[in-house]
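Asker: Need coordinates for the following:
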Amino acid sequence: MTTNRTQPAITRRQLLASSTGLALATGTSATLSGCASIATRVAATSAPEAVRPLIHQMADPAAAVSSGEAWVAFCDALKPLARHVTGPESLGDLQIQTEGIRCLSRLVSLGLDRFLEHGDPRHPAFYDLQTATRKYLGDNPDQTYRGVAIEGSGTYRIRANAAGAAGVEIGLYAGSFRSDEADESGGRRLVDSLDETALSIEDDGSFEVRVGRDPVGSHDDDGARPGNFLRLEDDANALLIRTYFWEQELRENHSMPLIERLDVEEPAPPVDPATVLRGFIATAMFIDGSLDWWNHFEGIKTGRNELIVMPDDGAVQTPTLVQYVNGQVELERDEALLLEFHPGEEPGYWSWVLQNMWGETPDWRDRPVVLNNQELERAADGTIRIVIAHADPGLPNWMDMSGHPRLLLSLRWRGETALPEISTRTVGASGLAALRV
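Answerer: Purely as a prediction, here's the structure:
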């Protein structure tokens, strides 16, 4: 039996500084950007070699599409990406590699959805970044993640709903997940943000937000309450709404936000060859950069059944202060990992989440892989014990390894109060039996 305490902090900003992220030509967000002008500058970036044939086709998009070579070049650009999920980071484990290939296919779907189907900031529409079958670099089943492409010159109105939510965060971003010695932030920048403490929300949970250069202007009568405003800057390119729920049913039925651009009247034009090529280029580079970033991120995980404190500085991931405790869980079939702590002065929402080695939760629709603060059973003195095991141990607060010998574990602590002291113990069958007495 071993007992470990959380280790010293490592920030996500430091992780990003050591990684090689995306090189989207526009300099826009690698994760949530539009790609309306990618063609004009993409050749000047350090694009992966496999993507360059697509870039060269931008000289004559019509010919590339009519000949079918656009699709061939796109498929060729995807082929080398398998190295990210079958290389050393997969530990030579067939299960990890299998889930890695599935992860790759999911990222293809996500990239096309973002950059081709929803890549026009003049005619924006929200899309799902995370679902039960689409998971991107550390999903939380208690949250909906809705993204949209915007641009710094626009004026937008958003209508959304947070009924029954534990919290809502709206982040306006610029830049991308790229990193070099000159930019330790990873290139992504939080331009402006709102959360439930600053938003004016109606009794039914509905709210409107205006996004633009100035809160007072030609569209100041659009119905948004004073204060529900996000200020654009020239390089702003993406907006993300994160909504937290304690109940899975509310999360699954959460309505999609609506957005309209107030300074554009004409409808969206038919898709053209250049738009298709831009979407292909951005998708291939998005996948390459995302998996490269993740593999650097994953490399700092601790040893077996240990935890590290890794607070988020706010600019990279979330608008409000979310503190993280991360680690790896590796268990034999007859072992369990016990987490024991007292939450102390706890925030309104926090949760523990299990994920595979690619940052994807096992199927949370029928397995207990996430537990939040309203679901957990507590002892009379407020102490909490979580049991992570391969099978239901007949104890409260079980989290399911879901057939995996190893998983990642993450605590999201959504608030500024101090993280709890967390003790971990690895126990065998006899240790579990003793807990049932």
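
Asker: From now on I want contacts and neighbour counts done on CA atoms only, so please keep to that.
Answerer: Fine.

Asker: Tell me how far the residue lying closest to Gln248 once chain neighbours are set aside lies from Gln355.
Answerer: The spatially closest residue to Gln248, leaving aside those adjacent along the chain, is Asp142, at 6.6 Å (CA to CA, 6 or more residues apart in numbering). To Gln355, Asp142 is 13 Å away according to CA to CA, to the nearest Å.

Asker: about what we covered before: contacts only, for the residue nearest to Gln248.
Answerer: 244-248, 251, 370 (CA atoms under 8 Å, 6 or more residues apart in numbering).

Asker: now, which of those lie within helices?
Answerer: 248, 251 (DSSP state H).

Asker: Give the PyMOL command for selecting the buried subset of the contacts of Asp142.
Answerer: Typed into PyMOL, the line below selects the buried ones among the contacts of Asp142, using 16 or more other CA atoms under 10 Å:
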select buried, resi 244+245+246+247+251+370
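
Asker: Let me have the contacts of Asp142 in TSV, adding distance to Ser206 as columns.
Answerer: Converted to TSV, the contacts of Asp142 look like this (distance: CA to CA, whole Å):
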residue	distance to Ser206
Tyr244	15
Phe245	15
Trp246	18
Glu247	18
Gln248	20
Arg251	15
Val370	27
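
Asker: and which of the contacts of Asp142 is nearest Arg102?
Answerer: Taking CA to CA as the measure, Val370 is the one of the contacts of Asp142 closest to Arg102, at 21.3 Å.

Asker: show me the contacts for the closest one.
Answerer: Residues near Val370 by CA under 8 Å, 6+ apart: 140-142, 351-354, 364, 399.

Asker: Highest neighbour count among those?
Answerer: Scoring the contacts of Val370 on neighbours with other CA atoms under 10 Å, the highest-scoring entry is Leu354 at 32 neighbours.

Asker: Before we compare anything, build this one as well:
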Amino acid sequence: MTTDELRSAWRGFNDLNSELLELALADGDLDEGSAATLLARLVGHIQYMGLLLRSDPARPTLINAQYSPWNWGHSNPDTLYLSARIDDAHDYRVFGTLGSVSQTTFGVYTGKGDQGTAVKVLADDLDVADDGTFEIIFGRERQGSNWFELSPGADSFCAYQTYGDWNREAKGTIRIECLGEPAGADPPSLAASTEAFGANLTASRELFTMWVKDIPARVFGALPKNVAIPPMQPPTAMAGAWFVPIAWELGEDQALVIDYQIPDGSPYVGICLTDRWSAMIDIESRQTSLNLGQSQIIDGHVRILLSTRDFGVPNWLDARGYRGGVVTWRATTPTQPSPPVVTVIGTDEIDRYFDPAQRLTPAERAAALARRHAHFADRNLP
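Answerer: The predicted structure is shown next:
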């Protein structure tokens, strides 16, 4: 009987992942980039759900929640996302040392995606010791100076560390623990394991469907092409961040010019490419994102070229292999900033917008990409 139960549970796993593949293929007409990365995205989703299957709110463990190849959700390549599963039956202590990154924020979340709610905390608003150490309590009863209420239904904690300059900034050391004395862990039983496995499959379907179908169709699919909308603040985004999602679509001999003015006093501005399923594109090996530390800036102004060929422009977003997707501009600022200006041009017009004398050689581009890979290799170490 035991083997029959295990085989049945595994058939459910196989059936689900076949279903998810078909869901991703439902819209058809995949460009080369989307088709080439889909299988790795599916495996990454399985890896991520495997981590969640083994998580325990009474013994929370931080994981890198947006590590390649799993990174649905229009994530930010400049941000290290550390996440842990929690619940509203426990109180939690978050502690450690703040790094030198541009911005560190913490959040406790209820629900998923753009329908969730959150308690958000900026590191700048905390009482922090002179040596950079800190302690935050997310709990049901007030305690300490850095206390924040744990909302009913809370199910996840996230720490965001956003780099403004990859070469000069360093991440902090962040930990989470459950307060009190959690009960000892019970030995596993087949009944409990298969029940948890089934619940994990349901959560897997819901998460995948939300990011691959529902939000692209409801939010990003409704955007006009190659137009910047006014900056917005989604409810579950990190504190202080404004977003401008730009749905782009280009013909073979077209490119996109994106101009923006750096908001006064903003500690962070960045822009990145995501594919049709809201996943970041090859962030560790290609220049698919740019922050202020990586951009050429003239009088507080940044001009970026999004194109499917490399024309040697320093401020280039590498869209090779894709016909369209979403490019997301982010800025941290207390008030709503002005949106970027987006212009579709022919590739024969690039020299009118970008000085031909300021082009990178292949060796210079390769050096920039090597630095990029080294940064992610260091960032993703525990």
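
Asker: mind checking which helix or strand the aligned partner of Phe341 of structure 1 in structure 2 is in?
Answerer: Mapped onto structure 2 by TM-score structural alignment, Phe341 of structure 1 lines up with Tyr260. Using DSSP states H and E, Tyr260 of structure 2 sits within strand 254-261.

Asker: what angle separates the helix or strand that that strand is followed by from strand 254-261?
Answerer: Next helix or strand after strand 254-261 of structure 2 toward the C-terminus (DSSP H and E): strand 268-274. Angle, strand 268-274 of structure 2 to strand 254-261, by axes from the mean of the first three to the mean of the last three CA atoms, to 10 degrees: 160 degrees.

Asker: What segments of the stretch 201-350 of structure 2 are strands?
Answerer: Residue ranges of the strands in the stretch 201-350 of structure 2, as given by DSSP state E, counting those that start in this stretch, are 241-249, 254-261, 268-274, 289-291, 301-307, 316-318, 324-332, 341-346.

Asker: so which of the ones you listed gets nearest Asp29 of structure 2?
Answerer: Using CA to CA, the strands of the stretch 201-350 of structure 2 put strand 324-332 closest to Asp29 of structure 2, at 11.5 Å.

Asker: Would you mark the buried spots in that closest one?
Answerer: Within strand 324-332 of structure 2, judged by 16+ other CA under 10 Å, the buried ones are 324-332.

Asker: and the most centrally placed residue in structure 2, what helix or strand is that in?
Answerer: In structure 2, the centroid-proximal residue (CA atoms, centre = their mean) is Ser75; its distance is 1.9 Å. Using DSSP H and E, Ser75 of structure 2 falls within no helix or strand.

Asker: need the contact list for it.
Answerer: Applying CA under 8 Å, 6+ apart to Ser75 of structure 2 gives the contacts 66, 279-280.

Asker: With neighbour count as added columns, please give those residues in TSV.
Answerer: Output for the contacts of Ser75 of structure 2, formatted as TSV (neighbours: other CA atoms under 10 Å):
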residue	neighbour count
Gln66	22
Ala279	26
Met280	27
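
Asker: Turn the residues you listed into a markdown table, columns for distance to Pro337 of structure 2.
Answerer: Listed next are the contacts of Ser75 of structure 2 as a markdown table, based on distance: CA to CA, whole Å:
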| residue | distance to Pro337 of structure 2 |
| --- | --- |
| Gln66 | 27 |
| Ala279 | 25 |
| Met280 | 24 |
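
Asker: nearest to Gly300 of structure 2, of those residues?
Answerer: Relative to Gly300 of structure 2, the closest of the contacts of Ser75 of structure 2 is Met280; by CA to CA it sits at 26.6 Å.

Asker: Give me the nearest residue to that closest one, chain neighbours excluded.
Answerer: Here the residue nearest Met280 of structure 2, using CA to CA, 6+ apart, is Thr274, at 4.3 Å.

Asker: Can you give me the distance of the one you found to Thr288 of structure 2?
Answerer: Distance from Thr274 of structure 2 to Thr288 of structure 2, by CA to CA: 8 Å.

Asker: and if you look at Pro245 of structure 2?
Answerer: Separation of Pro245 of structure 2 from Thr288 of structure 2 (CA to CA): 15 Å.

Asker: what about the two, which has more around it?
Answerer: Pro245 (25 against 22).

Asker: Alignment lookup: that one to structure 1.
Answerer: Match for Pro245 of structure 2 (TM-score structural alignment): Asn326.

Asker: Next up, the contacts around its match.
Answerer: Contacts of Asn326 of structure 1 by CA under 8 Å, 6+ apart are 301, 307-310, 408-411.

Asker: let's see 7 Å
Answerer: 307-310, 409-411 (CA atoms under 7 Å, 6 or more residues apart in numbering).
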